[in-house]
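Asker: Got a predicted model here, sequence first, then my questions.
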Amino acid sequence: MNRIIQNVLLSFAMAASVSAWYSQADFSIMNIKLLTVPVFFLIVYGLSLVIAEDVRNAFKKVLWFDKREDKRPIWQVGVGIIFFFAQIGFVETFARSLMQFNLGGMPLYIIFSFMNAFLLTVIYEEVFYVEEKVAKQYKFKKLK
C-alpha cells in the first residue's frame, strides 16, 4: 500500500508539472478540458503511472538507499518531497489563482505546501514506516 500511494502521488506530481509547463502554450490541444480537468493532464498522468516505480527506483539508486545503514532519514526526505511536489503541482495545474498571494516576497502556496508536506510526512511515517530491527549481539562477562 505504501508503494502504491507513493507511486500515485509521484505520477500526479509529474503529470501536474508537465501540464503546468504546457498550459500556457498556444496549442489548442493543451487547453481542452474535461469536467475542468485538462485532457493533457489525464494523458500524462496515465503515462507517468507506468513509469512512477522506475523513477522511484532510479532515485533510490542515485541516493544509495539500499547501502545506507539508517534508511529512515532519506525515506522521510523522499516522502516529504513527493508530498511537497504533489501539492505544488495541484496549485499550478488546478488552482492558478492561488499563485498570486505572497508572504514577504515568497509565494504563499509554496509556504503552505512545505508546512503540509512536513506534517503529512510525520503522519505518513507513523502509519507506514516499518523500521527493520536488527538484534544486536551482546557479550557478557562471566561472573565469579
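Answerer: Everything's here; your move. Numbering: from 1, shown residues only.
Asker: C-alpha only now, for contacts and for neighbours.
Answerer: OK.
Asker: quick one, strands of this protein?
Answerer: Along the chain, the stretches classed as strands by DSSP state E are 33-34, 37-38, 102-103, 106-107.
Asker: Packed most tightly, which of these would that be?
Answerer: Among the strands of the chain, the stretch with the highest mean neighbour count (mean count of other CA atoms under 10 Å) is strand 37-38, at a mean of 16.
Asker: Next one for the comparison:
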Amino acid sequence: MHLSKWIQNTLLAFIIATSVTALFQGTSFTWINASIFHIPVLFIVILFAGFIIAEDVRNSFKKVLWFEKRKDKRPIWQVGIGMIFYFTQIGFVEVFARSLMQYDLGGMPLYFVIPFLNAFLLTVIFEEIFYREEKDSVENFKFKKLK
C-alpha cells in the first residue's frame, strides 16, 4: 500500500511542477525560462516543493470529496487515480513536448484525447495491482429463513 501512495504523491508533485512551469513558460522573464539539459530550472524547484506538499494535497482532496465517509470508495478512487494519470500526461506534453500540441482530431487537441485513453488503461492496470477491497465472504451475507 505504501508503494501506491508513493506513486500517487510522485505523480502529484509532477503535476504541480508541470502546471506551474507551463503557466510561467510563456512569460517574458528570461530567468524563468532557464534550463539545464532541456529541463526548466523552475520545474526542478517546484518539483521538490511538490514532493513536500503532495501528501497534504492528496489528503485535502480526500476530505473535500468525503472519501472516508463513502460506503463504496472504489468509484471515487478510480476517478482520482484516472485524473492523476491524465494530468500527468498533459503536463508532460505542455512542458517537455510542446511540439505535440499542434496536432488535433477534428478540432480537439490530440494531446487531450490520447492521455484520456491512456489514463483509462493505466487506471485499470493500477487498480488490478494496488486496489484492495474487502472481499465478501459467506459470513457477510444474511440469509432469509425459508418457510
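Answerer: It's in. Given the structure is predicted, the values throughout are model-derived calculations rather than measurements.
Asker: if we can go back for a sec, rebuild the strands of the first structure as CSV, extending it with distance to L63 of the first structure.
Answerer: Formatted as CSV, the strands of the first structure follow (distance: least, CA to CA, whole Å):
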stretch, distance to L63 of the first structure
strand 33-34, 38
strand 37-38, 34
strand 102-103, 33
strand 106-107, 29
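Asker: Among these, which comes closest to K133 of the first structure?
Answerer: strand 106-107 (41.7 Å; CA to CA).
Asker: mean offset of the closest one relative to the second structure (after superposition)
Answerer: After superposition onto the second structure, the average distance of strand 106-107 of the first structure to its aligned residues comes to 0.2 Å, using mean CA distance after the TM-score superposition for the first structure.
Asker: so where in the second structure does stretch 28-46 of the first structure end up aligned?
Answerer: Using TM-score structural alignment, the residues of the second structure aligned to stretch 28-46 of the first structure are 30-48.
Asker: Span of the matching stretch from start to end?
Answerer: 21 Å (CA to CA, to the nearest Å).
Asker: Check which residues of it are buried.
Answerer: I32, N33, P40, V41, L42, F43, I44, I46, L47 (16 or more other CA atoms under 10 Å).
Asker: Touching, the first one and F24? I think so.
Answerer: Yes. Using CA atoms under 8 Å, I32 of the second structure makes contact with F24 at a distance of 7.1 Å.
Asker: on that earlier part again, for K71 of the first structure, find the nearest of the strands of the first structure.
Answerer: Short answer: strand 106-107, nearest of the strands of the first structure by CA to CA, at 32.1 Å.
Asker: center of the second structure, which residue is that?
Answerer: For the second structure, I84 is the residue whose C-alpha lies nearest the centre (CA atoms, centre = their mean; 1.0 Å).
Asker: What is the equivalent residue in the first structure for that one?
Answerer: Checking TM-score structural alignment: I84 of the second structure goes with I82.
Asker: quick revisit: can you list the buried residues of stretch 30-48 of the second structure in JSON lines and add distance to L105 of the second structure?
Answerer: Listed next are the buried residues of stretch 30-48 of the second structure as JSON lines, based on distance: CA to CA, whole Å:
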{"residue": "I32", "distance to L105 of the second structure": "32"}
{"residue": "N33", "distance to L105 of the second structure": "30"}
{"residue": "P40", "distance to L105 of the second structure": "29"}
{"residue": "V41", "distance to L105 of the second structure": "33"}
{"residue": "L42", "distance to L105 of the second structure": "32"}
{"residue": "F43", "distance to L105 of the second structure": "29"}
{"residue": "I44", "distance to L105 of the second structure": "32"}
{"residue": "I46", "distance to L105 of the second structure": "32"}
{"residue": "L47", "distance to L105 of the second structure": "32"}
